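Enquirer: Give me coordinates for this.
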Amino acid sequence: MAAPGFLEADGRNMSRATVLMLMAPFFALVIFAFLYPLANLLSISVLEPQPTLEHYQRVAENPVYARVLFRTLQIALLVSLLSLALSLPVAVLMANSRGPKAIFLTACILLPFWSSVLVRTAAWAILLQRNGIINQTLQFIGITDEPVRLLYTQGAVVVAMTHVLMPFMVLPIYGALRNIPADYSRAAAICGAGPLRTFWEVTLPLAMPGIIGGFILVFLTALGYFITPALLGSPQEMMIATLISQQMRENLDWPFAAALVGVLTLIVTVITLAFSKVFRFERMLGGRV
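Expert: Predicted coordinates:
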């Protein structure tokens, strides 16, 4: 029997005090492992070596850093669009599958989580190298006469990041599709709509919260991605996370690196708040329609 105060009068819903108590460890972890270090880092950008906004002025005035920020946004958007285009058919197939087929598809989506991002990125480096299987195949079928440069390019970064982040797009869309009652499709068929029209006018609008949620999740994750761009990209086409690491590890310019973190945090916050005004958070995660 539950202790007094843990349940509401109807005996089913937990009280507000119980919810806060259960959430306390999570909030403590967020504060001490994320908010506190982030606040300290951002304070460095405006307090060292003395109170100043000089480091943010460098970001705004130097066109090199503006190009890095623009490239980061461009790559994150491209990765998100490619992930959406590849994930939507997979999510639809998963939602319409049952039995062993559904188990197999789900395992294929969850399998990447069993290996680290570093391993998956290293695998792409092997595939894209000059003597890799992709170059060998291109030469074997006669498309190219000699190995082409695939590694250390923006294309390699986009392809590898899309592969790594696709599960984060598939799962929210799949959750939204699974919550759509099957009666809706039957009703559309009774009204004379074909499968394509049913999907376009019924299924897709109802799945839009999951699509938007997956898109935002992939986009925001891609903005701060480090391992894949660092291993597969070139110094001439670095992203913001690589630039921050360079300023910290090579130039030892922590205040300027903290300013870059501040700019990236501002961009992420603005994007998140903008979408939260339009879409309910629980629906973006594939909640019920």
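Enquirer: Could you use CA atoms for every contact and neighbour count after this?
Expert: OK.
Enquirer: Excluding chain neighbours, give the residue nearest to the residue nearest the centre of the chain in space.
Expert: The structure's the chain has its C-alpha centroid closest to Val218; by CA atoms, centre = their mean the separation is 2.0 Å. Leaving aside its chain neighbours, Val218 sits nearest to Ser80 (5.8 Å; criterion: CA to CA, 6 or more residues apart in numbering).
Enquirer: ok, back up a step: ok, now how distant is the residue nearest to the centre of the chain from Leu41?
Expert: Taking CA to CA, to the nearest Å as the measure, Val218 and Leu41 are separated by 25 Å.
Enquirer: Check Ile244 too.
Expert: For Ile244 relative to Leu41 (CA to CA), the value is 12 Å.
Enquirer: Overlap in contacts, these two.
Expert: Ala258 (CA atoms under 8 Å, 6 or more residues apart in numbering).
Enquirer: In terms of neighbours, single out the busier of these two.
Expert: It is Ile244, of Ile244 and Leu41, that has more neighbours when counted by other CA atoms under 10 Å, with 21 against 18.
Enquirer: So the more buried one sits against Ala259, correct?
Expert: No - counting by CA atoms under 8 Å, Ile244 does not reach Ala259; the two are 9.2 Å apart.
Enquirer: and Ile44, how many neighbours does it have?
Expert: 19.
Enquirer: mind checking the SS state of it?
Expert: helix (DSSP: H, G, I helix; E, B strand; the rest coil).
Enquirer: Excluding covalently adjacent residues, which one is nearest to it?
Expert: Pro255 (5.4 Å).
Enquirer: count of neighbours near that neighbour?
Expert: 23.
Enquirer: one more, for comparison:
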Amino acid sequence: MTSTTLTQRGRAASAARNLVRVAKPGLLPGLLLLVLFFLYPLAEMIRISFADPQLGLQNYSWFFSSEVNVAVTLRTFWTAFAVALICLLIAYPYAYVMSTAGPRLRTILLAVVLTPLWTSLMVRTLAWIVLLQDSGIINDALEALHVGRVPLIRTTTGVIIGMSQMLLPFMVLPLYSVMSKIDPKYLQAAAALGARPLTAFFKVYLPMTKAGVFAGSLTVFVLGLGFYIIPALLGSPRNTMLSALIQQQVGGLLQWGRGSAMGVILLVSTILVLAICLRLTKGVRLGNVGGA
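Expert: Here you go, the predicted model:
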């Protein structure tokens, strides 16, 4: 039995080494693209943040000495967090229905999620302007229900609504990927042992979907930090996010040093948040159901 196991492991190791040897030439184009279009621009951004207009920390000193910059940074992270939370609350039951539905309904639900990704971001944003404006369909419906018209355009609420709709697929798909692998017999066993539905959900089902929750939440959060078009069109100067300030410094004022410093600060802040999240979720392996 032991010799058979060792033989199988030896064959697997040999196959892995052969695969690596075959794949090495194929990795070169990808590595070249990574260096040219990610690592080099990143290194250049860091260099400019310290060297423009002269070598030193003046760009970082300018950033942290401005209350506006700090407030916009905090607003950016808060908005991204709010969007991730809203997407999670909407995507979780939707992904659950997808995972338990029949093939035909599952295909329809998946198409509903993926269809917005096939539409231009600008077109979808302009559609939200039509829907959220004071004379739009949403406010007309609220007035018909005697709720009254609510300001949705040029507000933080409008920005969060637009961003949530855009990023919802990136929450649904990781959740569905995890939920589709969960055997329904776990919940049946919990019910057979006398567990109530809510108890079975929180004690059995929810822990098994933690991998999808964390993967989707981190993806939506990181993508939300860099959004530019939606906050610019659905928001107002009071809802400015860090991406707009970076564009203003680089494209409007030609302050490449300051813009690069803001980019570096956003990058470092994002990495710190991700490191904290990964530390808190140390027991969850994002590739496995339930972190097993």
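Enquirer: Put one on top of the other, what's the TM-score?
Expert: Here the superposed chains carry a TM-score of 0.89, computed using TM-score structural alignment, normalised by the length of structure 1; 280 aligned residues with a CA RMSD of 2.1 Å.
Enquirer: before we move on, back to that, give me the element the residue nearest to Val218 of structure 1 is part of.
Expert: Using DSSP states H and E, Ser80 of structure 1 sits in helix 63-95.
Enquirer: Repeat that for Ala23 of structure 2.
Expert: Short version, using DSSP H and E: Ala23 of structure 2 is in helix 2-34.
Enquirer: In structure 1, what range does stretch 31-50 of structure 2 match?
Expert: Under the alignment (TM-score structural alignment), stretch 31-50 of structure 2 falls on residues 27-46 in structure 1.
Enquirer: just stretch 187-204 of structure 2 next, same as before
Expert: Counting by TM-score structural alignment, stretch 187-204 of structure 2 pairs with residues 185-202 of structure 1.
Enquirer: That stretch: which residues count as buried?
Expert: Going by neighbour count (16 or more other CA atoms under 10 Å), the buried part of stretch 185-202 of structure 1 is 185, 188, 193, 198-199, 202.
Enquirer: now, which of the residues you listed lie within helices?
Expert: 185, 188, 198 (DSSP state H).
Enquirer: Pro235 of structure 1: which of those is nearest?
Expert: Using CA to CA, Thr198 comes nearest to Pro235 of structure 1 of these, at 47.3 Å.
Enquirer: For Leu84 of structure 1, see how far away that closest one is.
Expert: From Thr198 of structure 1 over to Leu84 of structure 1 (counting by CA to CA), the distance is 20 Å.
Enquirer: Return the residues in contact with the aligned residue in structure 1 for Val113 of structure 2.
Expert: Using TM-score structural alignment, the partner of Val113 of structure 2 in structure 1 is Ile109. Residues near Ile109 of structure 1 by CA under 8 Å, 6+ apart: 167, 170.
Enquirer: Kindly provide the distance from Ile109 of structure 1 to Leu206 of structure 1.
Expert: As judged by CA to CA, Ile109 of structure 1 and Leu206 of structure 1 stand 22 Å apart.
Enquirer: Trace stretch 225-236 of structure 1 over to structure 2 and give me the residue numbers.
Expert: Going by TM-score structural alignment, stretch 225-236 of structure 1 sits over residues 227-238 in structure 2.
Enquirer: Buried ones in that stretch, by neighbour count?
Expert: 227-235.
Enquirer: For it, measure first residue to last.
Expert: Taking CA to CA, stretch 227-238 of structure 2 runs 16 Å from one end to the other.
Enquirer: Run the chain-centre distance for that stretch.
Expert: 18 Å (CA atoms, centre = their mean, to the nearest Å).
Enquirer: Residues contacting it, please?
Expert: Against stretch 227-238 of structure 2 from outside (CA under 8 Å, 6+ apart): 122, 125, 128-129, 153-156, 158-159, 162-163, 239-241, 243-244.
Enquirer: now the residues you listed: which count as buried?
Expert: Buried among the contacts of stretch 227-238 of structure 2 (16+ other CA under 10 Å): 125, 128-129, 153-156, 158-159, 162-163, 239-241, 243-244.
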